[in-house]
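>>> Sequence and predicted model, in that order:
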Amino acid sequence: MTAVQGSLPILVEQDVVLARQAARQAAVACKLRLIDQTKLVTAASELARNAVIYGGGGSMEWSVVESGLRRGLRLVFIDHGPGIPDTAQALTDGWSSGSGMGLGLSGSRRLVDEFELDSAPGKGTRVAITKWI
């Protein structure tokens, strides 16, 4: 497998499109199945949008990861915004701190194989997602 890794700033709404494209290209290069590509790209789009809207901008990093015999694609979204005061509440379907439908974080979590959320007030937010091949 070709090494797939990189990073991309996500500062404005147009960068969400670039993040989605980068996620798709990495997923294709990793030979993810089409359905898994679609799930990963959808989650990436939601998380990139969150970084812009709620985090004031941030970045997306991607890399191939291995665990035993498994290989996968990991995307990490980082922002230095206000953080999430209650991560359990933020992961509840239907809850939104803004005007959205409240499916960004919880929906993204359901679309991937692994989901990690690290956030606190004044600390910013880091979300890492992995889709295994």
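Structure's in. What do you need?

>>> use CA for all of it now, contacts and neighbours both
Fine.

>>> Next, count neighbours for Leu73.
Leu73 sits with 24 neighbouring residues when counted by other C-alpha atoms under 10 Å.

>>> now do the one 5 residues further on
Close neighbours of Ile78, defined as other C-alpha under 10 Å, add up to 23.

>>> and if you look at Ile133?
Around Ile133 there are 15 residues (other C-alpha under 10 Å).

>>> can I assume it is in contact with Ser67?
No. The pair Ile133 / Ser67 is not scored as a contact, 11.2 Å apart, by C-alpha atoms under 8 Å.

>>> What residues sit buried inside the strand or helix carrying Val41?
Element membership for Val41 (DSSP states H and E) is helix 34-53. Of the residues in helix 34-53, 36-52 count as buried by neighbour count, 16 or more other C-alpha atoms under 10 Å.

>>> so who does Arg126 touch?
Listed by C-alpha atoms under 8 Å, 6 or more residues apart in numbering, the contact set of Arg126 reads Val76, Phe77, Ile78, Asp79, Glu116, Leu117, Asp118, Ser119.

>>> Repeat that for Lys131.
Asp36, Leu40, Gly72, Leu73, Arg74, Val112, Asp113, Glu114.

>>> Distance to Ile84 added to those, as a markdown table?
As requested, the contacts of Lys131 are arranged in a markdown table below (distance: C-alpha to C-alpha, whole Å):
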| residue | distance to Ile84 |
| --- | --- |
| Asp36 | 28 |
| Leu40 | 23 |
| Gly72 | 27 |
| Leu73 | 25 |
| Arg74 | 22 |
| Val112 | 21 |
| Asp113 | 22 |
| Glu114 | 20 |
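
>>> what about versus this one:
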Amino acid sequence: MMNIVLNKDTMRIEKEQDVVPFRNRVKEYAVRIGMSLVNQTKVITAASELVRNMLKYGGGGMVLIEVVSKGRDNGIRLTFTDKGPGISDIALAMKDGYSSGKSLGIGLPGTKRLVNEFDIKSVVGEGTIVSIIKWKNG
């Protein structure tokens, strides 16, 4: 079944100061669809990790925030797009404990565990696109 987009918003993330308004916007969308506090926390945590990665490794980029619907279930899809150096080894980047930086972040595998759907595409020298979906009841 295809996801139907009910509402969307785009935010440019260029500096650290853009992170809080972005997190607030994700929370607004989560509250609007009636997502539980636990699931709000999961999607905001995942979004925070991905937006910081985009700033740190991709030099910033764009995030598309969408309310999506699949049957009776609503959710939030976030698509992070940067024009950074890309990820040469996605399988390695998806391993627990792997970090290319000196962060104690939850990383990509931790982010994947917080959401229902996770997709990453990256081309070295062109950039990275990460898309996540957190369903309201998931």
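Thanks, I have it. Computed from a predicted structure; not experimentally measured.

>>> how far is the helix holding Val41 of the first structure from where the chain is centred?
6 Å (C-alpha atoms, centre = their mean, to the nearest Å).

>>> Which residue lies nearest the spatial centre of the second structure?
With distances taken as C-alpha atoms, centre = their mean, Ala47 lies nearest the centre of the second structure, 4.2 Å away.

>>> Can you tell me the residue that sits opposite Ser17 of the second structure in the first structure?
Slight slip there: residue 17 of the second structure is Gln, not Ser. The equivalent of Gln17 of the second structure in the first structure is Gln14 (alignment by TM-score structural alignment).

>>> Count the residues that sit near its match.
Gln14 of the first structure: 11 neighbours (other C-alpha under 10 Å).

>>> Can you tell me how far it is from Ile53 of the first structure?
12 Å (C-alpha to C-alpha, to the nearest Å).

>>> One more: Glu13 of the first structure?
8 Å.

>>> Leu34 of the first structure too?
28 Å.

>>> on that earlier part again, by how much does the helix holding Val41 of the first structure deviate from the second structure on average?
Helix 34-53 of the first structure: mean distance to aligned residues in the second structure after superposition is 0.4 Å, counting by mean C-alpha distance after the TM-score superposition for the first structure.

>>> what span of the second structure lines up against that helix?
Going by TM-score structural alignment, helix 34-53 of the first structure sits over residues 37-56 in the second structure.

>>> Stretch 77-93 of the first structure too?
The aligned range for stretch 77-93 of the first structure is 80-96, by TM-score structural alignment.

>>> same deal with stretch 107-123 of the first structure?
Taking TM-score structural alignment, stretch 107-123 of the first structure hits residues 110-126 over in the second structure.

>>> what about that stretch, distance to the chain center?
Distance, centroid of stretch 110-126 of the second structure to centroid of chain: 8 Å (C-alpha atoms, centre = their mean).

>>> who touches that stretch?
42-43, 45-46, 49-50, 83-88, 90, 96, 128-135, 138.

>>> Of the residues you listed, which belong to strands?
Counting by DSSP state E, the part of the contacts of stretch 110-126 of the second structure found in strands is Thr128, Ile129, Val130, Ser131, Ile132, Ile133, Lys134, Trp135.

>>> For the first structure, just list every one of the helices.
Here the first structure has its helices, by DSSP state H, at 13-29, 34-53, 87-90, 104-111.

>>> The first one packs against which elements?
Taking 3 or more C-alpha pairs under 8 Å, 6 or more residues apart in numbering; DSSP states H and E as contact, the helices and strands that helix 13-29 of the first structure lies on are strand 5-10, helix 34-53, strand 58-67, strand 70-79.

>>> Give me the contact list for the last one.
Applying C-alpha under 8 Å, 6+ apart, the set of residues contacting strand 70-79 of the first structure from outside is 23, 26-27, 30, 44, 47-48, 51, 55-66, 124-133.

>>> once aligned to the second structure, how far is it on average?
So strand 70-79 of the first structure averages 1.1 Å relative to the second structure (mean C-alpha distance after the TM-score superposition for the first structure).
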